[in-house]
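**Q** sequence and predicted structure are below.
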Amino acid sequence: MIDELPFTLDALRRAYAEGLEPRDVVTEAFWRLAIASDPGIFIHEARDSALAAADALGAPDGRPLWGIPFVVKDNIDVAGMPTTAACPDFAYLADRDAFVVARLREAGAIVLGKTNLDQFATGLVGVRTPWPVPRNPIDPTIVPGGSSSGSAVAVARGIACFSLGTDTAGSGRVPAALNSIVGLKPTLGAYSATGVVPACRTLDTISVFALTVADAWEIHAVASGLDPADAWSRAIPAGGLFDASAVRIGVPDEASLETFGDAVQAASFRATVERLRTNGATIRELDFAPFYDVARMLYEGAWLAERVAAVGSRLTEKPETLHPTTRSILEPGLKLSAVDAFEGFYRLKALRRDCEALLSGVDALCVPTIPTFVTLDEIAADPIGPNARLGTYTNFVNLLDLCGIAVPVGARADGRPGSVTLLAAAGRDALCASIAASVEAGALGATGWVRPSPPTLVPAPAAGEIALAVCGAHMSGLPLNRELTERGGRFIRACSTAPAYRLHALAGGPPFRPGLVRQARGAAIELEVWALPKERFGDFVAGIPAPLGIGTVELEDGATVKGFLCEAAGLAGAADITEFGGWRAYLARPASSKTEAAA
């Protein structure tokens, strides 16, 4: 029964393999829209062109998104459709697809239409639109979340498999939390901004909404790519998801966890942190005050002026065409000077140094996606304050060039959706998504569909990291392990070499070191694989003393990684300790068997 078919990538692909036609899926999508009876979701419905695109697909051809329906926030161009940015007077007919839309359509995806938003992507509540406000499908008394309101609601209702939003201050994450879906905000520049109406050009990015982390990541892999026409575009390899359970995660400490008195939200967040700890993560509590200081800068000085620049002369020549709240937020920017902007840059630089010091000791951050919920009544009474509160954990992210993903973690004690966001340095998108996959839970939006089993993930380095095998003093808990952790290294897994190596306790020390040598009559030697950021790898290698060096080590499963090896000349005076099977076992040998040989 197609009316019961989950619009997830796996479910749709299975249905197509069994004979379902793309036209049937498009027809069902618009039937679901009609049943929702919510005129606020779409600004432009594209039923006819979607059906035509479905018919034009022909037989399945192996493209990754063949026949997958999606929607696009109406500040992103789709050829032949109007782009309004939720301002009717601004509307124009797009003559070509935005770069990202083109990539998705080339992969076989079908555009269903353009969705509602907070005007000019200014807001986190989803009510700043001249069109009807989309209704939150989980709880109609709370806001749908903005600015990507329609895009989030379309996915939460199962109308689209995925959607495109944008994210400057949290517009790709806050609506995800409010609608119990996934919101992936990539590293800035990973998605081209060609064909996107800017809100704050230096901080904008297209984002992805989906029902699961796995789906969001597949879309991300298609959407990302270098665009020579976009000066901000960066080549950020997507890579694959991996087992990231043994990571160091920073969380707000008790004093700086801000939920504005929402004890239920605080309890939900702490429960998720405990799940991460149980899964193997090391949790480090941090004073989040520097991050909050950065967040407050987003609507001050330079970046408020940049929003004014994006709207252009409309603010002074046609102010009546703007939503009253949008206008009230932007007008103070008219009084700002270049001096104000530069002072903002200087202050951000100083605050960024404080934040980087906190980030240096962890692999990722975990925060509540939103500190608390906002109702329609609250935002009607105060259009500014509640909106600002929603950005507590989102406003600082793009200013600090972090990537992130919001993920549902199951219902709170009061039944409202729980959500956390994983954040990490630019380029570590796969790390964030991999951690998110380990905690996603609860409802798939408002659909009632059963959440599929999470993907089976294997330990692996992320894009921007190098796998390094260590077999001695650099292993966990041993004297030189800090040389990895201080450079942002993270533990991947414990394993063994292929049975082709011999281990020797080298002369000299402290620190005592082993030497791994590949030989025809060898054995399997225990070791650890760590992931080290590529930009710190050269610095690490420069500190390795002779006779040790970095070569290629074969693991027990046949994989090869970079790792410590020893020159044959360095074995003078060394003791062969291969019989112990590894350095830890050698160090733990009975005292009576210990020798004076250097290790």
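**A** All right, it came through fine.
**Q** can we go C-alpha only for contacts and neighbour counts from here?
**A** Fine.
**Q** elements contacting the top helix by length along the chain?
**A** With secondary structure taken from DSSP state H, the chain has its longest helix at helix 338-359. Where contact means 3 or more C-alpha pairs under 8 Å, 6 or more residues apart in numbering; DSSP states H and E, helix 338-359 is packed against helix 289-295, helix 301-311.
**Q** what about 6 Å?
**A** On a contact count with 3 or more C-alpha pairs under 6 Å, 6 or more residues apart in numbering; DSSP states H and E, helix 338-359 meets helix 301-311.
**Q** quick one on the thing from earlier: just after the longest helix of the chain, pick out the following helix or strand.
**A** Remark: after helix 338-359, the chain's next helix or strand is strand 364-368, criterion DSSP states H and E.
**Q** tell me who's in contact with the residue nearest to residue 493 when sequence neighbours are not counted.
**A** Spatial nearest neighbour of residue 493, chain neighbours left out: residue 529 (5.4 Å); criterion: C-alpha to C-alpha, 6 or more residues apart in numbering. By C-alpha atoms under 6 Å, 6 or more residues apart in numbering, the residues touching residue 529 are 468-469, 492-493.
**Q** likewise for residue 62?
**A** By C-alpha under 6 Å, 6+ apart, residue 62 lies in contact with nothing.
**Q** let's see 10 Å
**A** Going by C-alpha atoms under 10 Å, 6 or more residues apart in numbering, residue 62 touches 107-108.
**Q** so it versus residue 17, what's the distance?
**A** 11 Å (C-alpha to C-alpha, to the nearest Å).
**Q** before we move on, what about residue 11?
**A** Distance of residue 11 to residue 17, given as C-alpha to C-alpha: 10 Å.
**Q** comparison target, given below:
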Amino acid sequence: MKLPGQAPDGGPIIYEEVGMLKTWDETDMGATDHWDSSLNITSLLLDYEAGIKPQQVIRAIYDRIDAYKIVQPSVWLHLQPLGEVLRAANELHTRWPNPDERPPLWGIPFSVKDSIDIAGIPTTVGCPALSFVPEASAPVYQHCIDAGGLFIGKTNMEQLATGMTGCRSPYGTLHSTFSKQHIVGGSSSGSAATVSEGLVSFSLGSDTAGSIRVPALFNGIVGFKPTKGTVSARGVAPACLHQDCVSFLAANIEDAEKVWNVCKGFDKWDVFAKLPSQLLSSNSNRQLRFRFGIPPAEALEACSPIYRKQFSQVVEAMSKTGGILVSLNWQPFAAANELLYNSSFVLERLTILPEGWFEKNKQLLHPVTRQVFEGALARNSSAVDLFKDLHRQAEYKRAVEDVLRLDREVEDGVDELTVMVVPTTPFHPTIEEVSKDPLGINGQLGAFAHFANVLDLVGVAVPCGAYNMEDMSGGKPIRLPFGVTILAGTGLDCELLKVVAQLEEVLGDLGQDED
């Protein structure tokens, strides 16, 4: 039978206009040349100041989207009709006629993970059988629209946000934008591809076990997981309600911070939202220096040899940039990492399904998704088990509060932030490798990622250059991106972003001199 949210050929329903005339109307656009430049927010806003029109940018983006369909046809689960986006672009001038009063995302194109509600557009969560059409939009989406953003479409994702490989979507498996052989990462798979390929400026997603940070790494972009509760999660289909965090993918730190500033704010209707009084206040007037710890050598043995080499270069570069390498207690991080999937916590994934749905309809799920849910049920965890795990979580969170901290006025006018730096994943597997061991590799990818939400940390996955990998088809070596995640304590979002901004250029240049 035909499932909701699925076209007759089994693929996603793509709402778009075909054959729309794409000609330049010089009376409308002026004599400016065809636009085809960077979608970085700062760069794009400068283009607008110079006279480029949002309509020109949108037409160019849709040309890029058309071209990229040949490479990856299943990136989009919903693509806005070109005419609708052009209409929204036209309305920007009506809504904000004074250029000096334009909001921060004026004319900025963005995509949305298909777990985030947009009124009138199906939310599939990568699962056609559970697809529905919401009547209201999620606040995080609406904030972007109210700030002048231009919505382009909803993106493919790992089914029910159940993994980090990007290989569990019934709409098609995506690959890294750097290699057709290697995984894209998940669960915010299509979102990462759209940013990496310059189809949008940023994307809205979510992160539970690494769903923003992992695809950011594998596609050479920035993934920002803020403190949970600083951005409303209302209207975002959950994976694990207690751990989920609305997050962002962007080309650089500045763009990610700009979008976060638009979207953050207390939402009383989000029961996990944090009150401002629960967050540490930031003081940008003082100088900020940082100390950093790394996993012990035995933990880093999980990494491939090339990842260990690249990580060593990052540590050296951070030290040369002013960071002070210190020994931090890794035990609470490692212990918290086990709680997400190897405890009663995994049962929370079952709460996202309607009562009795799984037993009646599990054959409609992706085989690996079904295996994850069946494994959770097979644990036979009790309420006592759950409470014991909650007690452990509280213990680990308290221990980490003493590790990742902000020390005020360590010197006159100087604050000091202590962070943890980890490889975002231990290696970059191929799609074929994942197909042979989907659960095993997914678990290995989380070696340095699963603890972040369990401990309520803020984290930034930042690109750190690239490295050569042999092409298994016999071609020339493939250049794959490498990156690390830098983590700070809850509520220290502004301080962490400031530190990462200081490091971004240095880290991004690592490995660029290799052939």
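**A** Nice, thanks for sending it over. What you are looking at is a predicted structure, and each value in this text was computed from that prediction instead of being measured.
**Q** now the TM-score, please.
**A** Scored against TM-score structural alignment, normalised by the length of the second structure, the superposed chains reach a TM-score of 0.82; 445 aligned residues with a C-alpha RMSD of 2.4 Å.
**Q** how about the secondary structure of the residue nearest to residue 493 of the first structure?
**A** Going by DSSP: H, G, I helix; E, B strand; the rest coil, the secondary structure assigned to residue 529 of the first structure is strand.
**Q** after superposition, how close is the longest helix of the first structure to the second structure?
**A** Its matched residues in the second structure lie on average 3.0 Å from helix 338-359 of the first structure after superposition (mean C-alpha distance after the TM-score superposition for the first structure).
**Q** what's near enough to touch the residue most central in space within the second structure?
**A** By C-alpha atoms, centre = their mean, the second structure has its centre lying nearest to residue 212, at 2.5 Å. Shown in contact with residue 212 of the second structure (C-alpha under 10 Å, 6+ apart): 164, 185-189, 191-192, 204-206, 222-225, 245-249, 460-461.
**Q** quick one: which of the contacts of residue 529 of the first structure sit in strands?
**A** Counting by DSSP state E, the part of the contacts of residue 529 of the first structure found in strands is 468-469, 492-493.
**Q** take the residues you listed and write them to a markdown table, including neighbour count and distance to residue 300 of the first structure.
**A** Formatted as a markdown table, those follow (neighbours: other C-alpha atoms under 10 Å; distance: C-alpha to C-alpha, whole Å):
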| residue | neighbour count | distance to residue 300 of the first structure |
| --- | --- | --- |
| 468 | 25 | 44 |
| 469 | 32 | 47 |
| 492 | 23 | 41 |
| 493 | 19 | 45 |
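**Q** to the chain's geometric centre, what's the distance from the longest helix of the first structure?
**A** Here helix 338-359 of the first structure is found 23 Å from its chain centre; the criterion is C-alpha atoms, centre = their mean, to the nearest Å.
**Q** and that helix, which residues are buried?
**A** Neighbour-count burial for helix 338-359 of the first structure, counted by 16 or more other C-alpha atoms under 10 Å, picks out 341, 344-345, 348, 351-352, 355, 358-359.
**Q** right, and residue 267 of the second structure touches residue 139 too?
**A** Yes: at 8.8 Å, residue 267 of the second structure counts as touching residue 139 under the criterion of C-alpha atoms under 10 Å.
**Q** mutual contacts of those two, please.
**A** Shared contacts of residue 267 of the second structure and residue 139 (C-alpha under 10 Å, 6+ apart): 231-234.
**Q** residue 59 of the first structure: neighbour count?
**A** 11 (other C-alpha atoms under 10 Å).
**Q** quick one: the strands in the second structure?
**A** 76-79, 109-113, 150-155, 175-176, 179-183, 202-207, 222-225, 245-250, 287-293, 324-325, 406-411, 414-423, 458-469, 478-488.
**Q** nearest to residue 128 of the second structure, of these?
**A** strand 76-79 (10.8 Å; C-alpha to C-alpha).
**Q** mind checking what residue 77 of the second structure lines up with in the first structure?
**A** Residue 77 of the second structure maps onto residue 43 in the first structure when the alignment is built from TM-score structural alignment.
**Q** over to residue 489 of the second structure?
**A** In the first structure, residue 489 of the second structure lines up with residue 425, judged by TM-score structural alignment.
**Q** then residue 117 of the second structure?
**A** Superposed on the first structure with TM-score structural alignment, residue 117 of the second structure falls opposite residue 77.
**Q** is it true that residue 425 of the first structure touches residue 187?
**A** Yes: using C-alpha under 10 Å, residue 425 of the first structure makes contact with residue 187 at a distance of 8.2 Å.
**Q** OK, contacts around the residue mapped onto residue 246 of the first structure from the second structure?
**A** In the second structure, the residue paired with residue 246 of the first structure is residue 289, using TM-score structural alignment. By C-alpha under 10 Å, 6+ apart, the residues touching residue 289 of the second structure are 322-324, 410, 414-418, 495, 498-499, 502.
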